[in-house]
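Undergrad: Need coordinates for the following:
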Amino acid sequence: MKEMHSTQDVDDALRQDTAILFKHSTRCPISAAARGQMERFLERQPDAPVYTVDVHDAARASAYLSEKTGVEHHSPQVIVTRGGQPEWHANHFDVRAEELERRVGGG
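TA: Alright, predicted model coming up:
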């Protein structure tokens, strides 16, 4: 997972053909469960373009990501973009490795 700390990092991620953007909090047990799902996904898809942002430590980048994608902020949250546009997203306990694999063509 590549960490995003700035608005420039968000812009760089959104320039990718496909990006999997994971917003989370290190202070939240639901986020910890979602991070486990993301790690499980990456075990199966190690080359997947996953970017992560901590909603507290990089609050501006997190808010900017919501602005740029038009996806209402939640944490934890995963947003799949293609060509910089949101294609699918999931929040809280809906962040699941199997569904993410299905959405990005890996499962």
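Undergrad: make it CA atoms for all contacts and neighbour counts henceforth
TA: OK.
Undergrad: residues of stretch 40-54 that come out buried?
TA: Phe41, Leu42, Ala48, Pro49, Val50, Tyr51, Thr52, Val53, Asp54 (16 or more other CA atoms under 10 Å).
Undergrad: Let's verify the residue lying closest to the fourth one once chain neighbours are set aside: helix, strand, or coil?
TA: Okay, so that is Pro49. Excluding the flanking residues, the one nearest Pro49 by CA to CA, 6 or more residues apart in numbering is Ala19, at 5.4 Å. At Ala19 the chain is in strand, as set by DSSP: H, G, I helix; E, B strand; the rest coil.
Undergrad: structure for this one too, so we can compare:
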Amino acid sequence: MEWQELKEEQQLNHIKDLSSGEPVVIFKHSTRCSISSTALNRLERSWKPEEVNGIKPFYLDLLSFRNISNKIEDVFKVRHESPQLLIIKNGNCVYHASHMGINYEEIKKQLSA
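TA: From the prediction side, this is the model:
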């Protein structure tokens, strides 16, 4: 996966705009949490670009940019968890999962819906 780093709150406006043409995935990762590392590793091992073409994946380092996670909660109306994956379509969060509920097959299904 080619993650785009989420480092500025202004990027959330860009994500909302992007999501009108193609789905956006945001992965919120706590770099000191073994569950978060496991979830990220499982996702990256499973991710097949040919199955999820046109998806824009963003990565948020929660320890460095917790303020952005707070803003994500406000903008997309999803309570903060870590790790957490959100799918944004047409400016709205249409799916989110956390911890070991982050499942590639379910993500793939949601992205194709």
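Undergrad: Let me know the TM-score between chain one and chain two.
TA: In this superposition the chains share a TM-score of 0.89, using TM-score structural alignment, normalised by the length of the first structure; 106 aligned residues with a CA RMSD of 1.7 Å.
Undergrad: what do we get in the second structure for the residue nearest to Pro49 of the first structure?
TA: Aligned against the second structure by TM-score structural alignment, Ala19 of the first structure finds its counterpart in Val24.
Undergrad: where's that match relative to Cys33 of the second structure, distance?
TA: Using CA to CA, to the nearest Å, we find Val24 of the second structure at a distance of 24 Å from Cys33 of the second structure.
Undergrad: Next: Asn67 of the second structure.
TA: Per CA to CA, Asn67 of the second structure is found 18 Å from Cys33 of the second structure.
Undergrad: Same question for Glu8 of the second structure.
TA: For Glu8 of the second structure, the distance to Cys33 of the second structure - CA to CA - is 22 Å.
Undergrad: Repeat that for Pro83 of the second structure.
TA: With CA to CA as the criterion, Pro83 of the second structure and Cys33 of the second structure are 8 Å apart.
Undergrad: Between these two, point out the one with more neighbours.
TA: More crowded of Pro83 of the second structure and Cys33, by other CA atoms under 10 Å: Pro83, with 26 against 11.
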